[in-house]
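*Asks:* pasting a predicted model and its sequence here:
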Amino acid sequence: MDVRCTSIEEVRQHIDHIDRDVVALLARRGNLVAQAATFKKTTDDVRAPARVEQVIAKVRAMAGEVGASPEVVEQVYRAMIAAFIEQELHAHAALSAR
């Protein structure tokens, strides 16, 4: 949904609303990442570079479909995936220590 704003304050208000949604979605994704750690046997399974590239290709295609910059989406996803891999490695190590 494209919104036409009439002031910078209105732009910021809309961005703040989107940020709340994005953070909630990141929390949901993080929960699933933690669950995924229980199914992976090795740290190589956690890093899964081939899977990362599948996700990147998928989200770049999605970006094109919805009018987002594929380059920006890829950069954001690579950063997000790297952070979630770190989280998952910690979860995996904790599970392995048990």
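*Replies:* Cool, the structure landed. Numbers count the residues shown, from 1 in each chain.

*Asks:* from here on, contacts and neighbour counts on C-alpha atoms
*Replies:* Will do.

*Asks:* which of the residues in the top helix by length along the chain are buried?
*Replies:* Counting residues, the longest helix found in the chain (DSSP state H) is helix 8-37. Using 16 or more other C-alpha atoms under 10 Å as the test for burial, helix 8-37 gives 30, 33-34, 37.

*Asks:* before we go on, here's another structure to hold up against the first:
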Amino acid sequence: MRDCQNLDEVRERIDQLDQHIIQLLSERSQYVRQAAAFKKDKDAVKAPARVESVIHKVRQLAVEHALNPSIAEKVYRAMIAGFIEDELQEHERINPSNR
């Protein structure tokens, strides 16, 4: 991270980061869709224990990177909820008999 000299620079860096974040979210989404093929049912897609494991991990990572862990948790819970919806749709598409 570099120090910015004015608000325009701050916004420019945020815009650049947003581009990277979206690229990473897209890549994560593709892996989530692949995971749907390996899960036997909707409960496996929802995987509440896995969700909590991820939340625990990202809270620890947040502390290591000087980010408020509550922010990381809120962002990840929202992101995971969206990905679960997407994965459920993919799971239904490839396993129509599991509806």
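*Replies:* Yes, it's here. Worth saying up front: this structure is predicted, and the values here are computed from it rather than measured.

*Asks:* let's verify the residue most central in space within the first structure: helix, strand, or coil?
*Replies:* Geometric centre of the first structure, nearest residue: residue 80, 4.6 Å, by C-alpha atoms, centre = their mean. Under DSSP: H, G, I helix; E, B strand; the rest coil, residue 80 of the first structure falls in the helix class.

*Asks:* now do the buried residues in the following helix or strand past the longest helix of the first structure.
*Replies:* Downstream of helix 8-37 of the first structure, the next assigned helix or strand under DSSP states H and E is helix 43-47. Residues of helix 43-47 of the first structure classed as buried by neighbour count (16+ other C-alpha under 10 Å): 46-47.

*Asks:* and for stretch 77-92 of the second structure?
*Replies:* 77, 80, 83-84, 87-88, 90-92.

*Asks:* whereabouts in the first structure does it align?
*Replies:* With TM-score structural alignment applied, stretch 77-92 of the second structure matches the range 78-93 in the first structure.

*Asks:* just give me the mean distance for the matching stretch relative to the second structure.
*Replies:* Taken over the aligned residues, the distance from stretch 78-93 of the first structure to the second structure averages 0.2 Å (mean C-alpha distance after the TM-score superposition for the first structure).
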